[in-house]
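Novice: how does the following fold in three dimensions:
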Amino acid sequence: MMLDVLIVGGGPIGMAAGIEAEKKGLSYVILEKGCLVNSLYNYPTNMTFFSTSEKLEIGDVPFISHNPRPTRQEALEYYRRVQTKWNLQMKLFEGVTGIKRLEEEDAYHVHTSKATYKAHSIVIATGFFDFPNMMNVEGEELPKVKHYYDDPHLYAFSNVCVIGGANSAIDAALQTYRKGANVTLVLRENEISPRVKYWVKPDIENRIEEGSIKAYFNASVEAITENTILINTENGETVTLDNDFVLAMTGYQPDFSFLKNIGVTISDDEFKTPTHDTETYETNLSNLYLAGVVCGGMKTSTWFIENSRVHAEKVIENIYQKRMQLS
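Specialist: Prediction:
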């Protein structure tokens, strides 16, 4: 069967694209390599969104939460209800292994871990949470080094070093501290990121000022051992600290190799922005589109659920207009 559109990624933006395809009467399939909204599932257990619940809504399904800013658990429940309402054509735990353009068929062949599909158009809505930015230091491969933070109880009464100064790092530092961990925060910058949630930023600044959480600014990690971590401080000294866990909250990036293997060109600057039209979100490849945070490349703070929901509407509208011209 030849699909009008195949959507790669079953997160909120991929789901939103599926909903728009459903509205337009386009044939489609959404492929998700993990569970429904897999990235959200892997968020920290106690995470609270920066966005308010109504700004996370898709498919005309109201998002009611206990507080204005919903929790991870509330978001998982919400997107399950969206799927129940729309009954989207979604294949879970089916990862894409390859996408190839066949000009003679004016179509793409999409190979997965379970099947092969053909589609006139492709929408890549894969996000970036699966690929952490590595520190590239000795000892980073040790089991105690984690690029994903889950539940603070694991770190109770341990020596924990948190790397980073943005939201995920600050949340991890505060939550593990409040479970009894001895927390050290290491930041490359000279201050807590101004993007940290405004109701959290005073908390971490006060904990640092009173000495409850030790912070090294303008610093970096030199090496990690089984029982210690070595930190290069801003005055050029190396400090060795007792350490049980390292939470490297250094951010994430899109799967650039996946995009390049398809044929999407990437800018050669530090931002590695995938080529796409800023109105239609079509890439340098005909009928292959990007949607969501993947559009930002390394600028992962540019797009998020709240402001990229509109991508789904624009992409599917462009696909629909093209299909109508051919019919």
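Novice: hey, let's count contacts and neighbours off CA atoms from now on
Specialist: Will do.
Novice: residue 11: neighbour count?
Specialist: Using other Cα atoms under 10 Å, residue 11 is surrounded by 26 other residues.
Novice: leaving out sequence neighbours, find the closest residue to it.
Specialist: Leaving aside its chain neighbours, residue 11 sits nearest to residue 37 (4.0 Å; criterion: Cα to Cα, 6 or more residues apart in numbering).
Novice: which residues in the stretch 1-150 of the chain form strands?
Specialist: Remark: strands assigned in the stretch 1-150 of the chain by DSSP state E, counting those that start in this stretch are 2-8, 28-31, 90-91, 96-102, 107-112, 116-124, 145-146.
Novice: out of those strands, which comes closest to residue 258?
Specialist: strand 96-102 (8.3 Å; Cα to Cα).
Novice: packing partners of the closest one?
Specialist: Using 3 or more Cα pairs under 8 Å, 6 or more residues apart in numbering; DSSP states H and E as the contact test, the elements touching strand 96-102 are strand 107-112, helix 256-262.
Novice: quick one, what contacts the most centrally placed residue in the chain?
Specialist: Using Cα atoms, centre = their mean, the residue of the chain that lies closest to the mean C-alpha position is residue 129, 3.3 Å off. Contacts for residue 129 (Cα atoms under 8 Å, 6 or more residues apart in numbering) come out as 39, 252-254.
Novice: before we go on, could you also do this sequence so I can check it against the first one:
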Amino acid sequence: MEMYDVLIVGAGPIGLACAIEAKKTGLSYVVVDKGALVNSLYNYPVFMTFFSTSQRLEIGDVPFVSINPKPNRNEAVEYYRRVVEKFALNIKLFEMVSNVSKQQDGSFHVTTSKKQYQAKNVIISTGFYDVPVSMDIPGEGLSKVTHYYKDPHLYAFQNVVVVGANNSAIDAALETYRKGANVTLVIRNAEIGSYVKYWVRPDIENRIKEGEIKAYFNSELTRITPDQVFLNTPDGELILENDFVIAMTGYTPDFEMLKRLGVDLSGAGINCPVYNPETMESNLEGLYLAGVVCGGMDTHKWFIENSRIHATQIFEHLRAKAMA
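Specialist: The predicted structure is shown next:
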């Protein structure tokens, strides 16, 4: 079995940035991902626009050219695919990591759904988009309920309930409304989320003010049936006729995987992994963290633009260890 210098779990933008650094450093590496290339971005809404400019999404010093001030999901997916082609990165897709165990010699044995690997170091760069936050209510498992919104055309002329107050929920509400859906927003708090994109906020506020999108604040779903939804509102229970529920309730990193690996999650914040902020090495020697996964439940702390540096930090540390 070949021994890699580095095995990278996650083929998102930060995992790719790590692979590029490995290649530049001359270290042997492999990237393993349970889904498609940049799987999280692939699962973004088809017409989503990033908050960041294209320059702030660049990796590997490869220019990201967009015709708009802020790129969209389709441009980003194409950009990262072309980056992989440019560097001929060693990536294994649709291969889920099931176990990572540290050996007596300090290396790691990695088991996936397809094969086994040996690596001197492991980088976890799995993001946070794969585990939706459950509402834990009856009917959430019905086929009409989704935690992943893709294309508004599906919801044309349907009664749609959108759950959530931040960008994903607001985008879904506006896009489905403009495709003819009868949209109701259900928001647990008293107002639209503070992270909503500044150019989108006036749009949703005006649609709600005009009554084109109905919004229930300080409210939550309590039950879903094939034809209805039940809401707990400040004015009591409300029952709505319903065809689809788009539950944009947020996502979390795969904490169970981190626990299985032995990563200490007692850092500052909820389920926040412990790591050295200068080297990104976790409590386990040779196991590094990169990207959004570093923030635990605070998924608004790390983004592509401010965590690209993690790749540089990790490989500077690996180079220093090799020279010691």
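Novice: any idea what the TM-score is?
Specialist: The TM-score (TM-score structural alignment, normalised by the length of structure 2) is 0.98; 323 aligned residues with a Cα RMSD of 1.1 Å.
Novice: thinking again about what came up before, surely the residue nearest to residue 11 of structure 1 touches residue 13?
Specialist: No: between residue 37 of structure 1 and residue 13 there is no contact under Cα atoms under 8 Å: 9.4 Å.
Novice: between the two, which is the more surrounded one?
Specialist: For residue 37 of structure 1 versus residue 13, the count of surrounding residues by other Cα under 10 Å is larger for residue 13: 29 against 21.
Novice: that one and residue 304 touch, don't they?
Specialist: No: in this structure, residue 13 of structure 1 is not within contact of residue 304 by Cα under 8 Å, at 9.3 Å.
Novice: which residues are in contact with each of these two?
Specialist: Common neighbours of residue 13 of structure 1 and residue 304, counting by Cα under 8 Å, 6+ apart, are residue 292.
Novice: returning to that earlier point: among the strands of the stretch 1-150 of structure 1, which comes closest to residue 262 of structure 1?
Specialist: Comparing the strands of the stretch 1-150 of structure 1 by Cα to Cα, strand 96-102 comes nearest, at 5.8 Å.
Novice: how big is the offset of that closest one relative to structure 2?
Specialist: In the superposition against structure 2, strand 96-102 of structure 1 averages 0.5 Å from its aligned positions (mean Cα distance after the TM-score superposition for structure 1).
Novice: got the angle for that strand vs strand 2-8?
Specialist: 140 degrees (axes from the mean of the first three to the mean of the last three Cα atoms, to 10 degrees).
Novice: can you state the direction angle for strand 96-102 of structure 1 and strand 116-124?
Specialist: Using the same axes, to 10 degrees, the direction of strand 96-102 of structure 1 lies 90 degrees away from that of strand 116-124.
Novice: so what's the residue count around residue 234 of structure 2?
Specialist: Count around residue 234 of structure 2 with other Cα under 10 Å applied: 12.
Novice: same thing with the one 10 residues further on?
Specialist: Using other Cα under 10 Å, residue 244 of structure 2 has 24 neighbouring residues.
Novice: residue 158 is in contact with that one, correct?
Specialist: Yes: counting by Cα under 8 Å, residue 158 is a contact partner of residue 244 of structure 2 at 7.4 Å.
Novice: circling back to that earlier point, so which of the strands of the stretch 1-150 of structure 1 gets nearest residue 299 of structure 1?
Specialist: Comparing those by Cα to Cα, strand 116-124 comes nearest, at 17.1 Å.
Novice: what's the closest one in contact with?
Specialist: Residues contacting strand 116-124 of structure 1 (Cα under 8 Å, 6+ apart): 1-9, 14, 106-111, 287-291, 294, 315, 319.
Novice: what does it correspond to over in structure 2?
Specialist: The aligned range for strand 116-124 of structure 1 in structure 2 is 116-124, by TM-score structural alignment.
Novice: on average, how far is the matching stretch from the matching bit in structure 1?
Specialist: Counting by mean Cα distance after the TM-score superposition for structure 1, stretch 116-124 of structure 2 comes out at 0.7 Å.
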